[in-house]
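Peer 1: Okay, here's the prediction I keep looking at, along with the sequence it came from:
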Amino acid sequence: MTILIIAPDKDPEPWISALKSLDPALDIQVYPDEARKADVTFALCWNHPEGVLRDYPNLRCICSMGAGVDHVLSDPQLPEGVPVIRLVDPQLAQSMFEYVCAAVMGYFRDFDAYRAQQEQALWQPRAPRPIGETTVGMMGLGQLGEYSAIRLSRLGFNVIGWSRTPKSIEGITAYAGAEQLDAFLSQTDLLVCLLPLTEETRDILNLDNLRKLPAGACLVNVARGEHLVDEDLLTALNEGTLRGACLDVFREEPLPRSHPFWRHPGIRLTPHCSSLTDPVSVAPQIVENYRRMKDGRPLLNQVMPSRGY
């Protein structure tokens, strides 16, 4: 049985090293140089070429190399009946919280306004709003969203959340479903998007929804670029609906040099670095799921393709 790494944009060596440190006997091959397609039973993937997974007749498990699985499920030629799993790692959640916290705090303490004042050599202190009177709205209450929501609440923010299905999280007012989206948005001063990408959530950050936020709200998108309608964000910023946006994900990555996001004064952007998977940290659960697959035992963190996550 072979583990095949299919990640054209990643260096496979750290992954091979991390996996073999746990089990030196593992047979690991790297696409497209695999020698024995029939031996491949477990595929470790990130942005695999469309349709390529059908080339392995004995494939029994597809594992995402991160928390997201949209890059797997978007393949219209995905082999039917092969389970898809994702990685769930406390280190990923902590790293995401650190990024979200930095972005939220920057807007909360007016660092964007001070940056603009610095460019004009203006010395003009601004009285901060009480932290308990500032509402952070967490769009998406999965593992990453729930972790960040709880940690932000502990810092003193009023935190509310919204998800597809109802959630119960101590200290967090949770909204669910399309019928409660408007109530959630209308209260949110700092909107953080950590939704999974599905057909229902694609383009959810559109002008209609952004206009439901309180005037001067800010957006932090660390989920997927396809959640955001680019032109609508520019309109919302230019008309003053939004004060600012911090973006780590984009519809096309790397973001083209000609894209207006690079030059807009209301946008801060980073190169999809909010939470990077550490192969050493996640290798134990990959090996565990590989062994479970071999033994016919239930897999950890299996996703539901019909749901999208």
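Peer 2: Received it, and whenever you're ready, just let me know what you need.
Peer 1: all contacts plus neighbour counts: C-alpha atoms, from now on.
Peer 2: Noted.
Peer 1: Tell me the helices and strands packed up against the helix or strand hosting Leu4.
Peer 2: If you go by DSSP states H and E, Leu4 is part of strand 2-6. Using 3 or more C-alpha pairs under 8 Å, 6 or more residues apart in numbering; DSSP states H and E, the elements in contact with strand 2-6 are strand 28-30, strand 40-45.
Peer 1: structure B:
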Amino acid sequence: MRPNILFAAGKTQWQDYEKPLKSALAAKGVDGKISLDFAPAEVDYIVYAPSSALQDFTPYTRAKAVLNLWAGVEKIVGNTTLQIPLARMVDPGLTQGMVEWVSGHVLRYHLRLDIDIRREAAEWRPRTPPLASERSVVVLGLGALGQKVARQLADFGFDVTGWSRSAKSLDGIRCLHGEDGLRDALHRAEIVVLLLPDTAATENTLNAGTLALMPKGACIINPGRGPLIDDDALLAALDAGHIGRATLDVFRIEPLPEAHPYWHHPKVTVTPHIAADTRASTASHVIAENIRRGEAGEQFLHLVDRSLGY
């Protein structure tokens, strides 16, 4: 029987995904029917974005899995009506986009490019920036994205430390974990990149206490999740001069409200959640592979651990 695949990620997304998904399914040998509209009891797979209007999964009695188009699952993982496997998106296009965005901003802070870009007077002021090997960068979060970012920064020559809640090991990269490891990592963090998931355990990872551990003038880059940072604590640390600069791509409320202090703070760069996005051309192959696996009775890729929240 041909599997019925419900695209429950919205009509706008459908315009981008219809052709790539159909092509990817065909390439995987999956003779499925994909549509925006099926009777719930006839659906075998649900392609999903957390912004979807579909919130009650109870009627989808035949469905085998929900396949999320986003890397983040915090808006769906706690849905009590969802009792079937949930797979998050690990998209090579998204990963590469994140690596490029983070690398650009790390190099910007490392080379202090803002000094040259924002110069207001005709000043000839030569300076020699340190080499990457003389700059300590810390990546908080060593999931798929964090590992790729850490490896790229290490390839540039940076002194890279990775931190995660549980023990991880990456060749050529100093890996720390746990509360003691976080303190050790932040003590050396001239530039810190946040790539942790949004869970109760990671909220306010950077707060008044942890920010104080960082070297004076340290820079913060957050393309991960808005709740990872205590906003008031960061603003206070910036105003006090302890934290040098921050580039923030994600926020507790999005779009970031016009009156938010981040918009006008001279030491903050706001970007509109553009660090990494799911690309239809590459994400479609991930979705198609999981559907192929489901039809073959194989283990789905990138399953969410509900106990951890990601």
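Peer 2: Noted; the coordinates are in hand. Keep in mind the model is a prediction, meaning the values are calculated, not measured.
Peer 1: give me the stretch of the second structure that the strand holding Leu4 of the first structure matches.
Peer 2: Using TM-score structural alignment, strand 2-6 of the first structure lines up with residues 4-8 of the second structure.
Peer 1: So what touches that stretch?
Peer 2: The set of residues external to stretch 4-8 of the second structure that reach it, using C-alpha atoms under 8 Å, 6 or more residues apart in numbering, is 14, 32-38, 42-49, 52-54.
Peer 1: hmm, try it at 6 Å
Peer 2: 32-36, 43-48 (C-alpha atoms under 6 Å, 6 or more residues apart in numbering).
Peer 1: What of stretch 237-254 of the first structure?
Peer 2: Outside stretch 237-254 of the first structure, the residues that reach it (C-alpha under 6 Å, 6+ apart) are 215-222, 224-226, 236, 266-272.
Peer 1: Would you mind finding the match for Thr95 of the second structure in the first structure?
Peer 2: Matched by TM-score structural alignment, Thr95 of the second structure corresponds to Ala93 in the first structure.
Peer 1: State the distance from its match to Phe250 of the first structure.
Peer 2: Here the distance between Ala93 of the first structure and Phe250 of the first structure works out to 20 Å (C-alpha to C-alpha, to the nearest Å).
Peer 1: So for those two, which sits in the more crowded spot?
Peer 2: Phe250 (24 against 18; other C-alpha atoms under 10 Å).
Peer 1: Determine the three-state secondary structure at that one.
Peer 2: When classified by DSSP: H, G, I helix; E, B strand; the rest coil, Phe250 of the first structure comes out as coil.
Peer 1: go on, the one 5 residues further on?
Peer 2: Following three-state DSSP, we place Leu255 of the first structure in the coil state.
Peer 1: Tell me how many other residues surround it.
Peer 2: Other residues within reach of Leu255 of the first structure, judged by other C-alpha under 10 Å, total 17.
Peer 1: Now do the contacts for the alignment partner in the first structure of Ile46 of the second structure.
Peer 2: When the first structure is aligned by TM-score structural alignment, the residue opposite Ile46 of the second structure is Ala43. By C-alpha under 6 Å, 6+ apart, the contact list for Ala43 of the first structure reads 3-5, 62-63.
Peer 1: What's the ChimeraX line that selects buried ones from those residues?
Peer 2: Selecting only the buried entries of the contacts of Ala43 of the first structure in ChimeraX, with 16 or more other C-alpha atoms under 10 Å as the criterion:
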select :3,4,5,62,63
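Peer 1: what's the closest of the contacts of stretch 4-8 of the second structure to Ser281 of the second structure?
Peer 2: Checking these against Ser281 of the second structure with C-alpha to C-alpha, the nearest one is Val47 at 15.0 Å.
Peer 1: any chance you could map the helices in the stretch 51-200 of the second structure?
Peer 2: Taking DSSP state H, counting those that start in this stretch as the test, the helices found in the stretch 51-200 of the second structure are 92-111, 113-117, 144-156, 178-187.
Peer 1: Any idea which of these gets closest to Arg293 of the second structure?
Peer 2: For Arg293 of the second structure, the closest of those is helix 92-111, at 18.6 Å, according to C-alpha to C-alpha.
Peer 1: before we move on, the earlier item: using JSON lines, lay out the helices of the stretch 51-200 of the second structure together with distance to Lys168 of the second structure.
Peer 2: Listed next are these as JSON lines, based on distance: least, C-alpha to C-alpha, whole Å:
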{"stretch": "helix 92-111", "distance to Lys168 of the second structure": "19"}
{"stretch": "helix 113-117", "distance to Lys168 of the second structure": "33"}
{"stretch": "helix 144-156", "distance to Lys168 of the second structure": "10"}
{"stretch": "helix 178-187", "distance to Lys168 of the second structure": "11"}
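Peer 1: To Pro197 of the second structure, which of those lies closest?
Peer 2: Among the helices of the stretch 51-200 of the second structure, helix 144-156 comes nearest to Pro197 of the second structure, with 10.5 Å by C-alpha to C-alpha.
Peer 1: The closest one vs the first structure, mean deviation?
Peer 2: Compared with the first structure after fitting, helix 144-156 of the second structure has a mean deviation of 0.9 Å; criterion: mean C-alpha distance after the TM-score superposition for the first structure.
Peer 1: Then stretch 97-110 of the second structure?
Peer 2: Mean for stretch 97-110 of the second structure is 0.7 Å (mean C-alpha distance after the TM-score superposition for the first structure).
Peer 1: Go through that stretch and flag the buried ones.
Peer 2: So for stretch 97-110 of the second structure, counting by 16+ other C-alpha under 10 Å, buried means 97-103, 105-107, 109-110.
Peer 1: just those now: which is nearest Asn204 of the second structure?
Peer 2: Val102 (20.6 Å).
Peer 1: Tell me how far the closest one lies from Ser136 of the second structure.
Peer 2: For Val102 of the second structure, the distance to Ser136 of the second structure - C-alpha to C-alpha - is 15 Å.
Peer 1: Now do the contacts for Leu206 of the second structure.
Peer 2: By C-alpha under 6 Å, 6+ apart, Leu206 of the second structure lies in contact with Ile229.
Peer 1: If we use 10 Å, what do you get?
Peer 2: By C-alpha atoms under 10 Å, 6 or more residues apart in numbering, the contact list for Leu206 of the second structure reads 186, 194, 212-213, 220, 227-231, 233-234.
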